[in-house]
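got a sequence here, can you model it:
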Amino acid sequence: MDAFFASVEQLDHPEYRGKPLAVGGNRERGVVAAASYEARKFGVRSAMPSRLAAQKCPNLIFVPPRFDRYKEISRVIRKIFLEFTDLVEPLSLDEAFLDVTNNHFAFPYATQIAKAIRHRIFLETGLTASAGISYNKFLAKVASDLNKPNGQAVIPPEKAEAFLEKLPIEKFFGIGKVTAEKMKALGIHCGRDLKAYSLVFLTRRFGKSGRHYYDIVRGIHESEVKPDRIRKSLGVENTFEKDLLTSSSVAETLTNKILPEFFRRLQQSQTAGRTLTLKIKYNDFTVHTRSRTFPEAIPPGSMEALALELIRQEELSGPVRLLGISLSNLIRPDDPGRQLRFSY
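Model (predicted):
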C-alpha cells in the first residue's frame, strides 16, 4: 500500500488531503510511524524523530495512529489477495508476498494479476497500492518501490543481475542503515561493488548474512512464499510524552499501561513462550534489554512479577522515553503435548 497509515487518515479526513501529514508523535517528541507523500517531499520519513520531522516541515500535521482502523482495511485487502491465490505471506498490515504461479483465475501473466488486484483494492477501499513483480521474493520487494505511488514494476530474470549491479546498496531489501554504512566503509556503494567480494570475505565480515548478500546480488533468493508465517514474538511498547525519571514510575507505568494491553494481546492470540524481555529506551535513544528464559512456557500469572523483577535487575542509566515488554521463544498452539490455555 502507498503511505498506508497516512493515506487512511487522508481518506477518512478530507481536510488532510493534499497536506503534509505524519501519523504518530507530536511536535515535541515521539516517532513518525508514517508520512504522507506531501510530507516526504520535505524529507519526512517513517521512524524519524517527530521533532526533526517538524523542523523539516513546519506545516506538518501530526495525528495519532488508529490501528483498529488500519487493521480493518488490512483485512479487506487480505481478502482480495486470497481471491487470487492461496499463497499469501503477510509482511505487515499493508504489505504481502503473493505467489501467483497457479492463480485462481488462470491469468497467464503476473502483471495482469497485479493490475487486477490494485484495481480491486482501489474500488473497495479508495486507496492506491503498488506492486513489484519478479521471479523471487527479494526482487519483487525491490521492484515494489520502483514506481510508487500507484504503480508497478517488473524485473524479469534476464535483466535481474544488470539491475542489481546498478542498485544503491541501501536499496537492497534486508540491508539496513547500519549494515549499509559498514558496507560503504568497505567501498561497497552499489550492487557491482558488492558483487566484487568473495563469499569467503562476506561470510567472514558479516557472518551468516554474508551468504545472503553474496546470493541476492546475483539474483538468487530461494525463499518460498509461506502463507502461514510463524510469529516469533509478541509484545507491546509505548513512547511517552514525558520521560520517566524513576524506577518506581517505570514500574507503575509498566503495571498500569503496558501490561494490560500485553495480556489482552496474549489472550487474543492464545500464545505461550519461554522468554520475557523488557525493553528500555533512554532519552539519548540508547536501547537496553533485559530478558529471562525458562525451559517451559511462562505462566501469564507470573509475568507481571517477572517483568517488575527485570526492572529492578539494575539501576536506570537515565530518563526513560520508551518502555516495552515482549514474549519470545514462542510455542505454537499446534505443538503436540503443549497446554496453552491459561487462566487470565
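
drop to CA atoms for contacts and neighbour counts, all remaining ones
Noted.

what about the closest residue to Leu308 other than its chain neighbours, how many neighbours?
In this structure, Leu308 finds its nearest non-sequential neighbour in Ala251, 6.3 Å apart by CA to CA, 6 or more residues apart in numbering. Other residues lying near Ala251 total 21 when counted by other CA atoms under 10 Å.

sequence B follows; please return its structure for comparison with A:
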Amino acid sequence: MDSRQALGWDGTVATETTSTDEADGTDGTDGTGEPDETAVFERHRSILTGVAYRMLGRFADAEDVVQEAWLRWSGEGRADVREPRAYLVRITTRLAIDRLRQAQSRREDYVGPWLPEPVVTDYGPAAPDTAERAVLADSVSLAVLVVLESLSPLERAVFVLREAFGFPFAEIAAVLDRSEAAVRQLAGRARRHVEERRPRYDVDPAERRDLTERFLAAAGGGDMEALIGLLAPDVRLVGDSGGKAKAPLRIIEGADKVARFFIAVAGDAARYERRIVEINGAVALLVLSDGKPDLVLQLEIADGTVRSVHIMRNPDKLGGVVSGRPAL
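Predicted coordinates for the structure are as follows:
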C-alpha cells in the first residue's frame, strides 16, 4: 500500500503507511521489553490528528479528539492489541464521528455561513516536495473540506480513510464495524458526491499568488473596473464570522456585488498588518491586528479568474494560523 500524507500534530506532514506495525524499534519500550504506551501513541499521533482534522474541519476539535483517544489508550488494557495503529485509528475515527454528529446539530444555530478552520501549511526549510505538496493541498484544501461537510458522518469517515490515507476497505470496515460490501457502497457514494462538487481545476502556485496580489491591489486601490475584471461573473463570497466579527452573514454572489463589497471594506483593512501565507495548501492573505490574526482570505481560481472568495473572521478559528513559521 502506498504511503499517504498525514497532517501532523504541529501542522507538519508525516508519512504513514497502511501496513501493520513492524518491530522496527521505533515504538520504544518501558525497559522490560514491553512497548511503552506513550511512545507507541506518539508514533501514531500525526495520522490520528490528520484523520480527525479532515473529519471535523476544526483543528481544535481534532486536538480534543486525539487527546480523548490518548486517555482511552492509556487507561485501557492493551494486552490483546497487536496492531496499535489500527486500534488507535479506530478509536479516533469513532470519536470523530460522534463529535461530527454533535457539531452538525449545533451548526443549525450557527450565525452565518460555516467554513473549516484554516491551518498553516507553510513549512519553510521543511517543506515537502512537489508531489507531497499536491497530496496535502488536495486533502486539506478549504474547497474540499467544504464539500466534505455535505457528506454523512459515515461517508466522510470512509472518504477520509480511503482517499486521504489509502486504508484498505477491510480495515475501514473494521474501524466502522460495517461489512466490507457496505463500506464499498459508502465509498462509491462519497466519491461521486465529492467529484460532482469539488473544484475541477489545478492552479499553478505562482499564478494563484499573482492573481491574489492583483486582487488585493485592485481592492485596496479602489479600482472597481480592474477588480471586476478579475472576478468570474458568478463569483461567490463566503464569510465565516460566527456572529463574533464583521463579515457577510449571507453568501454574496455576482462580480459587481462582490467587487463593491471589497471596495467598501478595503480602506479599513489598509491600516492592519498583512501577510501572504500558505493556508490549507494554497496561498492566502492573513491580516493581523496588534499582532493577532483578524482575518484569513483565500481565493479559488479557475481559468485566470476568481471563482469564489473565502473569508474567515471567527476568532475561535484563527488562533492556529500564527505558528512562528515564516511567511511565503
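
how close are the two chains, by TM-score?
Aligned and superposed, the two chains score 0.27 in TM-score terms (TM-score structural alignment, normalised by the length of structure 2); 150 aligned residues with a CA RMSD of 6.5 Å.

re earlier: buried residues in whichever strand or helix holds the residue nearest to Leu308 of structure 1, which are they?
Element membership of Ala251 of structure 1, judged by DSSP states H and E, is helix 247-253. Of all the residues in helix 247-253 of structure 1, those buried under the rule 16 or more other CA atoms under 10 Å are 247, 250-251, 253.

which of those residues sit farthest apart?
The span of those, defined through CA to CA, is set by Ser247 and Thr253 at 9.9 Å.

could you dump the buried residues of helix 247-253 of structure 1 to JSON lines with distance to Val200 of structure 1?
Shown next, in JSON lines, are those (distance: CA to CA, whole Å):
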{"residue": "Ser247", "distance to Val200 of structure 1": "47"}
{"residue": "Val250", "distance to Val200 of structure 1": "46"}
{"residue": "Ala251", "distance to Val200 of structure 1": "48"}
{"residue": "Thr253", "distance to Val200 of structure 1": "48"}
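
and those, which is closest to Ala116 of structure 1?
Lowest distance from Ala116 of structure 1 to the buried residues of helix 247-253 of structure 1 (CA to CA) belongs to Thr253, with 47.3 Å.

now do the helices in structure 1.
Taking DSSP state H, the helices of structure 1 run over residues 4-12, 37-40, 50-56, 67-84, 110-125, 137-144, 160-166, 177-185, 191-195, 199-206, 209-216, 247-253, 259-269, 303-312.

of all those, which lies closest to Ala153 of structure 1?
Set against Ala153 of structure 1 and scored by CA to CA, the helices of structure 1 come closest in helix 137-144, at 5.5 Å.

the closest one versus helix 209-216: what angle between them?
Note on geometry: by axes from the mean of the first three to the mean of the last three CA atoms, to 10 degrees, helix 137-144 of structure 1 and helix 209-216 are set 70 degrees apart in direction.

can you give me the buried ones in the helix or strand where Glu225 of structure 2 lies?
Per DSSP H and E: Glu225 of structure 2 is located in helix 224-230. Across helix 224-230 of structure 2, burial judged by 16+ other CA under 10 Å covers 226-230.

what of stretch 284-296 of structure 2?
For stretch 284-296 of structure 2, a neighbour-count test (16+ other CA under 10 Å) marks 284-288, 293-296 as buried.
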